[in-house]
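In: Provided below are the primary sequence and the corresponding predicted coordinates.
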Amino acid sequence: MVVSLTRRQLFGAGAGAGAGLLLAACGSSPASAPAPTPSAPAPSGSGAAAATPARGGVLRVGALGKASSTTRDPHGVQANESDYLILSLVYDALTVPGASPNVAPRLASAWEPSDDLKRWRFTIAEDATFHDGSPVTAEDVVWSLRRLRATPSGSARLPGIEAGAIKADGGAVVLTSSYANSELPLLLRLTTFVLKKDTATVAGSPGTGPFRLESFRNGNARLVRNDRWHGGEVALDAVEVQMFESPQAMANAMLTGQIDLASNVGAVAARTAEGRGDVQIVRRPNDMSMPIVMRTADGPFADERVRQAVRLAVDREAMVKQVLSGYGAVANDILGTGDPDYAKDIPQRTRDLAQAKRLLGQAGLDLSMTYELFTTEDIPGLAESATLFATQVREAGLNIRVVKQDPGVFWDKTWLKAPLYTTYWGTNDSVVFFAGKTLSSDAAQNEAAWKDDAFDRTYLKAVGTVDAAERAPYLREMQRIEHERSGYLLWGMADGLDLASPKVRDLPTLPGYGRVQLERAWLAT
């Protein structure tokens, strides 16, 4: 007999906010059931819960970006939020974030692991087609995933999966991991976008998503409804995406009626809009982390004592209050704060200037020098966090000069390379996600160049363990090690904040990638 189980029941805790993907079991062996049908996002806006979605209308969306950083490659680095929004509506990934469970189907309708959790079979939705009407085949998916794997960040986006381990099997794609990995469906949620096999010109190529690209110019785009979309009915006739270089300009455009939705507009704009009856504030708690990265392989922060001193020199409550205007929460240097197995029992690190000074002295760091902290203005509050951080650590004797860079320069020249820089992540529902993407020694996006054998061993035990009771101590140990000696200073979690016209209904409330899933939104008349 086949019995349906939630991922929490079968694979244990630690997958994120919710139970995880649905599977079925026969006896004690993992097996798949059809993945759950995506539910509409939680309603937003006054009276939305009782209203029936109306078909039609054009949703005008503002998103942050810079013309110098524009990309139209779904497998490239998307430094602009506007690009990511467009690509996420035009192309389908295999899986996407969900509320409960936290992994929902998209182009993959179901998934099934082998008993040893190394071989995963993803069934492609039977009625999935490209925008030109041609059916999506397993060969299309294999070609796309191999293309993704060949990009500089491909090993992070497909962790443990080599190009030769991606194969077609009838109407399914089989991915074979180099290690047991119970979390693979979760790790495929971001950019496993699918193109037609042998696509020569990627820009403007047909996708499989809820909208198709009608026009694109200088980062601005018009997307029209894809009536063939396999994921269900889409109410909006079109989405028009307008790129803004600053959150202030985007907020002003929304408040003056030039756009209907200001996406990820930031705390300052939200605070300004408070109390206005003609504006919705959509708030997603614990939405985004903005850690400071300290390179551990070499340079001034390679000494663990220096990293500990930096973490002790920061006033986290002041950072949340001043940078986020209170729209956020203090964090404890552990990525994945939304995970049900987040280790709340690890003592919260607080400011201790005396200890910070002692550690800097013990490490022998040259305090006569000025060290550079690189940042960008990709998202609201990022550059401001760098400036306040520099002010705070000066009280411990550490001199920091903040260097602001254009996003294109930052992501090409600084990210993964500089001794000290800011970064940000819009996914926070899984400790394991970050372990595989940014913390394990062989992670392609190992931002701090951190290598810790004990952490690596514990991570492999965690993802290779099915039983919840056996898995829990591994998850806790991973977080303890990260808290003590990684290259991250995670001072707080920012709330995600959108401003919207009252007529915009059913906006997504999930964090990270989830917030760009606008296919269920509609306009009230």
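Out: Done, it's in.

In: from here on, contacts and neighbour counts on C-alpha atoms
Out: Fine.

In: quick check, G154 in contact with L148.
Out: Yes. Using C-alpha atoms under 8 Å, G154 is in contact with L148, at 5.5 Å.

In: any shared contact partners between the two?
Out: The contact sets of G154 and L148 do not overlap (C-alpha atoms under 8 Å, 6 or more residues apart in numbering).

In: so what's the gap between stretch 225-232 and the chain middle?
Out: What separates the centre of stretch 225-232 from the centre of its chain is 25 Å, taken as C-alpha atoms, centre = their mean, to the nearest Å.

In: list the buried residues in that stretch.
Out: Neighbour counts over stretch 225-232 (16 or more other C-alpha atoms under 10 Å) mark R225, N226, R228, W229, H230, G231 as buried.

In: can you check stretch 336-349 too?
Out: The neighbour-count check on stretch 336-349 (16+ other C-alpha under 10 Å) flags G336, T337, G338, D339, P340, D341, Y342, A343, R349 as buried.

In: could you tell me the end-to-end distance of it?
Out: By C-alpha to C-alpha, to the nearest Å, the extent of stretch 336-349 from end to end equals 16 Å.

In: repeat that for stretch 10-24.
Out: Using C-alpha to C-alpha, the end-to-end distance of stretch 10-24 comes out at 9 Å.

In: before we move on, what SS does G232 have?
Out: What DSSP: H, G, I helix; E, B strand; the rest coil gives for G232 is coil.

In: one more to weigh against that first structure:
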Amino acid sequence: MKRRTFLGVAAGAAVSAIAKPALAQPTKLLKFIPESDVAIVDPVWTTATVTRNHGYLVFDTLYGQNAAYGFEPQMVAGHTVEDDGKLWRLTLREGLRFHDGEPVRAQDVVPSIRRFSARDAFGRALMDATDELSAESDRVVKFRLKRPFPLLPAALGKTGTSMPCIMPERFAVTDPNKQVTEMIGSGPFRFRADERVPGALTVYERFADYVPRADGSATFTAGPKHAHFERIEWHIIPDPQTAANALSNGEIDWWQNPTPDLQAALKGKPGLKLEGLDPAGGIGCLRFNALHPPFDNPAIRRALLGAIDQSECMTAVAGDERSLWKDHVGVFSPDTPMATTAGTERLVGKRDFAAVKRALAEAGYKGERVVLLDPTDYPSTHALAAVAADALQKSGMNVELVSTDWGTVVQRRASRQPVDKGGWSIFLTYLNGTNNFDPASQLGIRGNGDKAWFGWPTSPRLEELRLDWFAAKDVAAQKAICAEIQKQFFIDVPYIPLGAYYEKTAYRGITGMRIGFAQFYDVRPL
């Protein structure tokens, strides 16, 4: 028996029938300090969150995520579902245009989905369930599925990295393993490549032909997106004190991530506000390279669980201000439905480095060089690197700390070469926001070898459990499977969770920030 539904179109007609006041003319300029420079501009190729943030200025997504973490039509007017959930038709909104003036067509959407899915764990799960993906017409995208996949809107509207952005066909057909360097999107802002100064400045300008939705929640990445500034400038200021001074003096409007040691001083500045944007926080991550010694050996990775104390890691990042961090953190965001603390007790408390040395020797560690990448321009990650390097050295490992900028880390972590040929052993980062809500988007737990996130671990059992989660009949079953995933995670140890950190953002003279991460539509002068 067939079932047919249609979502997302009726509300637009209702809203359009109501007279709306004219929007105020956009203000000229917003100056912003991002978390780092945008070393890579392709938000599909990399999982760097700064590139995801850049992507949401330039590109749009088929679905948006609202403040309740549900998904709503964004580039699509709506969709139909037939054949007991195995046939989906997605209809694009009218009036969508790329920055080069060309209309957005289903023929652009199909290769964009394919390219994104080749790089993203959630997207790959959708494509594994897909028998046919095609452009049925210029405005209709058709999915014929092998089996029902009710999470289709979530896969195509996910807010974690990588971004499910829609590119023109000529760019979307690019090999997923090759970066796209020309940024032509259909989002609210254009990328001004001609004004980019690597390491110093990135510029965006309002796209006058962007047509916001007429309906929707206008929260997180969903609903109408109105650009209130003609120009957005990202100023790269690695030194926190210089950034704080620029914000305090009115030279900068918004600083994405003020360091915890400066937050107390910033709170006292007239007209300056400090608040959290992402209630999900970010989980610190010590990621191993599982391709080469010594961390191709899971027993060596397991031995290091005894070397890392989450409380020490988070104290190094945010001090004693417990509102900014949590320990006893596993692979899923604390206080979300799939979260469990099973096994996390081994990551909290006094460390016994002599015992870790013995465990490493028993596991077969032979003094191999460990190259640990330290991004000095990310204070919160730099602090993790310092703690990790110290813990590994106390455990008897031969650690080489390579201090560099985040852009270089992003480039180098893509290398699959051994350390003597420019490779790496460990990098530190954060797995942020909704990426950590469930196994669909949690890229760090994948055990699919060459197709896994940087580090490329192989774990057939983690992959089996992830498939079981997709097939689970209810939330209770999903939660039980997530507990099993975490148990297996601590056997395979593709990375070590270092605690959850909840960053603040600081700004003055503006309002309208959406939750989740730094987004620039709806931001407007007070």
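Out: Looks like it arrived, so ask away. Predicted model, so just to flag it, every value in this text is computed and none were measured.

In: mark which of the buried residues of stretch 336-349 of the first structure are part of helices, please.
Out: If you go by DSSP state H, those have nothing in helices.

In: what about the closest residue to G95 of the second structure other than its chain neighbours, distance to L152 of the second structure?
Out: Nearest residue to G95 of the second structure in three dimensions, chain neighbours excluded: V211, at 6.8 Å (C-alpha to C-alpha, 6 or more residues apart in numbering). From V211 of the second structure over to L152 of the second structure the distance is 24 Å, taken as C-alpha to C-alpha.

In: what does R358 of the second structure give?
Out: 48 Å.

In: looking at the two, which has the bigger crowd around it?
Out: Higher neighbour count among R358 of the second structure and L152: L152, with 20 against 15, using other C-alpha atoms under 10 Å.

In: show me what contacts that one?
Out: Applying C-alpha under 8 Å, 6+ apart, we find L152 of the second structure in contact with L126.

In: distance of it from E82 of the second structure?
Out: Noted for L152 of the second structure: a distance of 14 Å to E82 of the second structure, by C-alpha to C-alpha.

In: and A265 of the second structure, by the same measure?
Out: Applying C-alpha to C-alpha, the value for A265 of the second structure to E82 of the second structure is 57 Å.

In: what do you get for P148 of the second structure?
Out: In terms of C-alpha to C-alpha, P148 of the second structure sits 10 Å off from E82 of the second structure.

In: the two: which has the busier surroundings?
Out: Higher neighbour count among P148 of the second structure and E82: P148, with 19 against 16, using other C-alpha under 10 Å.

In: three-state assignment of the more buried one?
Out: coil.

In: wait, it sits on G85?
Out: Yes. Between P148 of the second structure and G85 there is a contact at 4.9 Å, judged by C-alpha under 8 Å.

In: wait, what's in contact with the nearest residue to M513 of the second structure once chain neighbours are set aside?
Out: Distances taken as C-alpha to C-alpha, 6+ apart put V523 closest to M513 of the second structure, at 5.4 Å, once the chain neighbours are dropped. Taking C-alpha under 8 Å, 6+ apart as the contact definition, V523 of the second structure lies against A227, H228, I510, T511, G512, M513.

In: now which of the residues you listed would you call buried?
Out: Burial by neighbour count, judged by 16+ other C-alpha under 10 Å, picks out A227, H228, I510, M513 from the contacts of V523 of the second structure.

In: report the outermost residue of the first structure with respect to its centre.
Out: Distance from the centre of the first structure peaks at S368, with 38.1 Å (C-alpha atoms, centre = their mean).

In: let's have the buried residues of stretch 336-349 of the first structure in CSV, adding distance to R72 of the first structure.
Out: Listed next are these as CSV, based on distance: C-alpha to C-alpha, whole Å:
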residue, distance to R72 of the first structure
G336, 29
T337, 31
G338, 31
D339, 32
P340, 36
D341, 37
Y342, 36
A343, 39
R349, 41
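
In: farthest pair within these?
Out: Farthest apart among those by C-alpha to C-alpha are P340 and R349. That separation is 20.1 Å.

In: how much space separates D37 of the second structure from I236 of the second structure?
Out: Computed as C-alpha to C-alpha, the D37 of the second structure to I236 of the second structure distance reads 6 Å.

In: more neighbours: which of the two?
Out: D37 (25 against 21).

In: SS state for the more buried one?
Out: Three-state assignment for D37 of the second structure (three-state DSSP): coil.

In: quick revisit: so can I have TSV of the contacts of V523 of the second structure showing secondary structure and distance to K158 of the second structure?
Out: Converted to TSV, the contacts of V523 of the second structure look like this (DSSP: H, G, I helix; E, B strand; the rest coil; distance: C-alpha to C-alpha, whole Å):
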residue	secondary structure	distance to K158 of the second structure
A227	coil	22
H228	coil	25
I510	strand	27
T511	strand	25
G512	coil	22
M513	coil	19
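
In: for these, which one is nearest D60 of the second structure?
Out: Comparing the contacts of V523 of the second structure against D60 of the second structure with C-alpha to C-alpha places A227 closest, at 13.4 Å.

In: the helix ranked longest in the second structure: average distance to aligned residues in the first structure?
Out: The single longest helix within the second structure, with elements called by DSSP H, is helix 475-492. Mean deviation of helix 475-492 of the second structure relative to the first structure after superposition (mean C-alpha distance after the TM-score superposition for the first structure): 2.5 Å.

In: that helix: what's the following helix or strand?
Out: Per DSSP states H and E, the first helix or strand lying C-terminal to helix 475-492 of the second structure is strand 495-501.
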